[in-house]
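A.B. asks: Mind folding the following:
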Amino acid sequence: MRTRTRKSAVAMSAVAVVLAGCSGPEPTATPENSAVPDASSPASVAGPIPSGLEAFYTQTLEWESCDSYNTDGSELGRAVECAMVTVPLDYADPEGKTIEVAISRTKATGEKIGSVLMNPGGPGSSGLYLAGQAEGTAVADRFDRIGFDPRGIGASEPEVRCLTSDEVDEERREPDVDVSPEGIAATEAEHRDYAAQCVERTGADVLEHVGTREVVRDMDVIRAVLGDEKLTYIGYSYGTRIGTAYAEEFPSNVRAMVLDGALDPDQSPVDEAVAQGAAFQTAFDQFAADCAQTDTCPLGTDPAQAVEQFRSLVDPLIDQPAETTDPRGLSYDDAITGAQQALYSQQLWRLLRAGLNELRDGRGDTLLRLA
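C.D. replies: Coordinates of the predicted model:
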């Protein structure tokens, strides 16, 4: 199974937004998930059902242990249970091929308002672990917390697969740092080969239907089979784009949304990448200033020199990965990814500081775990 990175810890801010109002009844259980679902014992569905999709909106769920759903190594916890939701591969052809979307649930501990669906972003991140977040909060008390792996991801079936594990490791060891015209041309050729492998190993029919527009349709099916008349949703990063698209597609089905780290839906991918790079730099500068106040800062005591010090630690990895307990070693790409992961949350700055200190001593275990 592919290991997936969780982009950030869930901070349940804006609880008042989510708690306001009421929602639908407790979901029922026990389905048939192969092919078009059996609606002979339908769930208690609230809200409108799009024409031709009745079997999907009225399916019931068979909740079970999450042991076979855990594809990213995260601990889901004993209170979390999982199920598969059957949806059409192509919503324009509901009688055609079907796929399954994995969802997770932790039940409300108090008087229940409804369910809150959560997504960590990516795109491409598994979201099952989110059902175990926010313990001890008002959200956990009043809502069933629902995580999900968007179609093509994690435990959802089929999974988008482009590279084998060995090919992923080979790609990690070969950083794209040559920005000459020849280097850029080589990188573009690699990307074309990657896309061709995705088509060959996953299938063009699946890849054609794993975008945002299908995910928001899946979210509406999930809302219905959970028994909620309207959707309560928390989305982070790219998860905000999913939330925005859902509100555009199903404006009358929205109860409340928290969009944290919202993306501009009109921004081009290039502008988005540049803006994200600037944000990472801002976060790094804040980390460096905090680090400089400690006695063990690997970047020194002058934040103005932090970038240069960081480069002196990671640039040698371009030619020679650092040793790790894991036999793969820490590559340059791993070190950059690990640092970026830690910059998403101040709670991870301690690990980043420790990882850079390790790297100074020739070891890469902590940064590899972050990556």
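A.B. asks: only C-alpha atoms for contact and neighbour calcs from this point on.
C.D. replies: OK.
A.B. asks: can you map out the helices along the stretch 201-350 of the chain?
C.D. replies: Assigned helices in the stretch 201-350 of the chain, in chain order: 204-207, 212-225, 238-249, 269-291, 306-314, 332-342, 349-360 (criterion: DSSP state H, counting those that start in this stretch).
A.B. asks: what would those helices look like in JSON lines with mean neighbour count and distance to S115?
C.D. replies: Below are the helices of the stretch 201-350 of the chain laid out as JSON lines (neighbours: other C-alpha atoms under 10 Å; distance: least, C-alpha to C-alpha, whole Å):
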{"stretch": "helix 204-207", "mean neighbour count": "14", "distance to S115": "29"}
{"stretch": "helix 212-225", "mean neighbour count": "22", "distance to S115": "8"}
{"stretch": "helix 238-249", "mean neighbour count": "21", "distance to S115": "15"}
{"stretch": "helix 269-291", "mean neighbour count": "15", "distance to S115": "31"}
{"stretch": "helix 306-314", "mean neighbour count": "16", "distance to S115": "44"}
{"stretch": "helix 332-342", "mean neighbour count": "22", "distance to S115": "29"}
{"stretch": "helix 349-360", "mean neighbour count": "20", "distance to S115": "33"}
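A.B. asks: Also this sequence, please, to line up against the first:
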Amino acid sequence: MDTARLLRTSTTVLAVAGLMLSGCSAGSVRSAAASRPTGAAASDAGPAKRSVAPLAPLPAAIPDALKPYYGQQLTWRDCGTAGFQCATMKAPLDYNHPVAAQDLTLSVARKKATGPGQRIGSLLVNPGGPGGSAVDYAQIAAARYPAPVRARYDIVGMDPRGVARSEPVVCLTDPQMDAFTEVDNDPHSQAEINAITAADKNFANGCEQRSAKLLSHVSTVEAARDMDILRALLGDAKLNYVGKSYGSMLGATYAGLFPSRVGHLVLDGAMDPSLSALDESRTQAQGFETAFQSFVADCVQHTGCPMGQTRAAADQYIVRFLSNLDAHPLRTGQSRQLGESLGTSGLIEAMYAKQLWPVLRDALTSANRGDGGPLLALSDQYYERSADGAYSNLMYANAAVNCLDLPPATNSPADVQAALPSFRKASPHLGPDFAWMSLSCASWPVKATGRPMRIEAKGAGPIVVVGTTRDPATPYDWARSLAGQLSSGTLLTYQGDGHTAYASGDDCVDTAVNRYLLEGITPQNGKTCT
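C.D. replies: The predicted structure follows:
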């Protein structure tokens, strides 16, 4: 994956729709989207996907060197949030060479099953990112997942290594991050290309200076192994899990490593582990283009659509609007102005959930009047920038995981320029941004330890993969591919808009997933909800 954060579930989606946290990402932290990638790139990537090697499972027996971790005791305490208990657990920094003095401390939170009905066990949840806080997301799930599921499962979240409360990766100061987010991702001169490469290098250097210990050990494979320790400490023979967006990659990786320990796994907004970082970025660009066109089709049906009353007018508007932001940034009511990069980030943020489309319409209406504040607020939500200017570590963890999991999508500006035509074909409006974001990991201080892979998880119980047909961040073809790779995968399709589907208001999806989690009854493979 790249560092561009596309594969995430946005916090706005959490707040507006109660879905997930940040979903997936295979892009670059430089712009508003990012993580792993349909369309032109999908067909190009097909032969490569079929040729990659499968992820090999780990031995079922726990190695002697790891037994102390599996034997530790969780000490639960009140979290200060009604009904929640918190604990910490130890995990080895390096699974190949565990040294107690280097252990990581990972944060866990749970809310016990509320009843009625017999408790099934723990349901581990993860919102994606990479970099989304599962501890925070557990609070969302405990309030908004369907009541029958909350009644019979303890809802559990663990911040993955390098994320939030679990030894977070840190890279830049808040003012430095402000500057980073404002770098133009659609360069029109050599000076602007130089600015992009310099920003990426400064970001990578900051991560190395502040978080060198972690950068080689925040991979998805290591985070999945941490989940197995937690499973054991919770007293569960098998892992029950709901992963959104990048959380689906984490869950699928767990299944590939520990197939005999798979309980009920729901992989929602699924990623395709067989793709290269370049194919991910390109197909994700197409996913956001599809979502943007859905937004346009909806907007022009509303009287007063700020983009015009026809699709052709809207297409001309957005090109002109972004170009004008590049030349003449808008005032925002604060010291920061809204330039093209932040404007694009705000636009992408609103693609994560259909509930945000009215917010974007209003923001564009304000921008047409010279006020960029509302669109800047959408961009800030994407980057998890608070009103006081502080950033969460979401973008830092996102970059660290993505750059470790896959080799760079591109290694030089020349590589990006060679890829630009295919990106423009995939996404006429956003393709160049995604193409230049693909350069992020070229500057990373540690080499990738991961690679594209097939995840088959032979011997695992049934696994439900959920795909949304117009999902911007995790295109539907990814779900189809992952379900086909998994030896026991079942595909559940939601025909609609938005990023991920379970617990977001569709009764058909919720009923199918609930039956699987509560009764072990999988939906018919290929079942479609509309």
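A.B. asks: TM-score for this pair?
C.D. replies: After superposition, the two chains reach a TM-score of 0.79 (TM-score structural alignment, normalised by the length of the first structure), with 323 aligned residues with a C-alpha RMSD of 2.5 Å.
A.B. asks: one step back: now the helices of the stretch 201-350 of the first structure as TSV including distance to D260 of the first structure?
C.D. replies: Formatted as TSV, these follow (distance: least, C-alpha to C-alpha, whole Å):
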stretch	distance to D260 of the first structure
helix 204-207	28
helix 212-225	18
helix 238-249	7
helix 269-291	15
helix 306-314	28
helix 332-342	17
helix 349-360	20
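A.B. asks: Out of those helices, which gets nearest to D166 of the first structure?
C.D. replies: Closest to D166 of the first structure of the helices of the stretch 201-350 of the first structure is helix 332-342 (C-alpha to C-alpha; 15.3 Å).
A.B. asks: Spatially central residue in the first structure, please.
C.D. replies: S125 (2.4 Å; C-alpha atoms, centre = their mean).
A.B. asks: Could you tell me which residues make contact with that residue?
C.D. replies: 4-7, 149, 153-154 (C-alpha atoms under 8 Å, 6 or more residues apart in numbering).
A.B. asks: Can you find the partner of D271 of the first structure in the second structure?
C.D. replies: Correspondence of D271 of the first structure to the second structure, assessed by TM-score structural alignment: D279.
A.B. asks: Make sure its match is actually in contact with A48.
C.D. replies: No. Contact criterion C-alpha atoms under 8 Å: D279 of the second structure and A48 do not qualify, at 10.0 Å.
A.B. asks: still on that earlier bit, kindly indicate whether the aligned residue in the second structure for the residue nearest to the centre of the first structure is helix, strand or coil.
C.D. replies: Structural alignment (TM-score structural alignment) places S125 of the first structure against G132 in the second structure. At G132 of the second structure the chain is in coil, as set by DSSP: H, G, I helix; E, B strand; the rest coil.
A.B. asks: would you turn the contacts of S125 of the first structure into JSON lines with neighbour count and distance to R105 of the first structure?
C.D. replies: Formatted as JSON lines, those follow (neighbours: other C-alpha atoms under 10 Å; distance: C-alpha to C-alpha, whole Å):
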{"residue": "R4", "neighbour count": "16", "distance to R105 of the first structure": "20"}
{"residue": "T5", "neighbour count": "19", "distance to R105 of the first structure": "20"}
{"residue": "R6", "neighbour count": "21", "distance to R105 of the first structure": "18"}
{"residue": "K7", "neighbour count": "19", "distance to R105 of the first structure": "20"}
{"residue": "D149", "neighbour count": "25", "distance to R105 of the first structure": "12"}
{"residue": "I153", "neighbour count": "24", "distance to R105 of the first structure": "18"}
{"residue": "G154", "neighbour count": "27", "distance to R105 of the first structure": "16"}
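A.B. asks: taking the residues you listed one by one, which sit in strands?
C.D. replies: Counting by DSSP state E, the contacts of S125 of the first structure place D149 in strands.
A.B. asks: In contact with D141 of the first structure, which residues?
C.D. replies: Counting by C-alpha under 8 Å, 6+ apart, D141 of the first structure touches 108-112.
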